[in-house]
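> The following comprises the amino acid sequence and a computationally predicted model.
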Amino acid sequence: MKEMTAKEVETLMNEGKLLNIIDVREVDEVADGKIPGAINIPLGLVEFRMHELDKSKEYIMVCRSGGRSGRATEFLEDQGYNVINMQGGMLSWEGKEE
């Protein structure tokens, strides 16, 4: 499983890179703040909504601490998607939130 740190994700954003971020936390968790531009697909719905994702794009998976996004990353990897888990999740995120 490919991983990157929250700091690496923040650096790429600050450099103006277009990132596809999927936040797999529950809706009420995301309401407290998320990475700008992140799409919320709760972990339990990933299997049912993966058709919304493009296999030619790279996605960065995010959750609260990195566990749920790790499971989502492994699942989507097995389905042929190009995914990266953000280590430490939102607990490690120091960048802007919306």
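Arrived safely, thanks for sending.

> from here on, contacts and neighbour counts on C-alpha atoms
Fine.

> got the buried residues for the longest helix along the chain?
Ranked by residue count under DSSP state H, the longest helix found in the chain is helix 67-78. Residues of helix 67-78 classed as buried by neighbour count (16 or more other CA atoms under 10 Å): 67-74, 76-77.

> what does stretch 36-45 give?
38-43.

> Endpoints of it, how far apart?
Terminal residues of stretch 36-45 lie 21 Å apart, using CA to CA, to the nearest Å.

> And the contacts of it?
By CA atoms under 8 Å, 6 or more residues apart in numbering, the residues outside stretch 36-45 that reach it are 20-27, 30, 49, 68-69, 72, 96-98.

> for comparison:
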Amino acid sequence: METIKIKEVCPTSTLELIKRNYLLLDVREENEFNQFSFDVPRVLNIPMSQLTERMNEIPKDEKVILACLTGERSLRAVQFLNEYGFTNLLNMKKGLSKWAQKEYPIKGESIVQEKLCCGEHSNCK
């Protein structure tokens, strides 16, 4: 069995590739995706747990970047999909957590970004 070298991109490169019409595939579970997600034009959510049943939704003729919260699940998903003949896949290193840290567009409430303490809490310093 041959080993396939998985191509990885950072969030900054991902942002550029999305502008070139790459599809972003988020493999996080639906509840994670609904809490907060990438705010980009073409994002598809197929949870890792549903990948086998739903892989037909992933276009084989398009370039697709896989992402999750940290880049670990998406890396496993790329390896899995490669076995089924998907060749135009990239893995986004460090995932949505790094994306949000860089303040790239997100929808929803990020659990990653630090909450600033201020306002009515008089005990904040």
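Cool, the structure landed. Remember, predicted model here, so these are calculated numbers, not experimental data.

> Turn the buried residues of stretch 36-45 of structure 1 into CSV, including secondary structure.
Converted to CSV, the buried residues of stretch 36-45 of structure 1 look like this (DSSP: H, G, I helix; E, B strand; the rest coil):
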residue, secondary structure
Ala38, coil
Ile39, strand
Asn40, strand
Ile41, coil
Pro42, coil
Leu43, helix
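
> which residues in structure 2 does the longest helix of structure 1 match up with?
Alignment note (TM-score structural alignment): helix 67-78 of structure 1 is matched to residues 72-83 of structure 2.

> What residues does the spatially most central residue of structure 1 make contact with?
In structure 1, the centroid-proximal residue (CA atoms, centre = their mean) is Met61; its distance is 2.2 Å. For Met61 of structure 1, the contacting residues are 21-24, 69-70, 72-73, 83-86, by CA under 8 Å, 6+ apart.

> Out of the residues you listed, flag the one nearest to Glu10 of structure 1.
Looking at the contacts of Met61 of structure 1 and their distance to Glu10 of structure 1, the nearest is Met86, at 10.6 Å (CA to CA).

> Please confirm that that closest one is located within a helix.
No: under three-state DSSP, Met86 of structure 1 sits outside any helix and is assigned strand.

> Return the distance of it relative to Glu26 of structure 1.
17 Å.

> Check which helices and strands the longest helix of structure 1 sits against.
Packing partners of helix 67-78 of structure 1 (3 or more CA pairs under 8 Å, 6 or more residues apart in numbering; DSSP states H and E): strand 58-62, strand 82-87.

> Now distance to Glu8 of structure 1 too, for these, in TSV please.
TSV is the format used below for the helices and strands packed on helix 67-78 of structure 1 (distance: least, CA to CA, whole Å):
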stretch	distance to Glu8 of structure 1
strand 58-62	11
strand 82-87	9
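
> and Met1 of structure 1, which of those strands is closest to it?
Nearest to Met1 of structure 1, of all those, is strand 82-87, at 7.1 Å by CA to CA.
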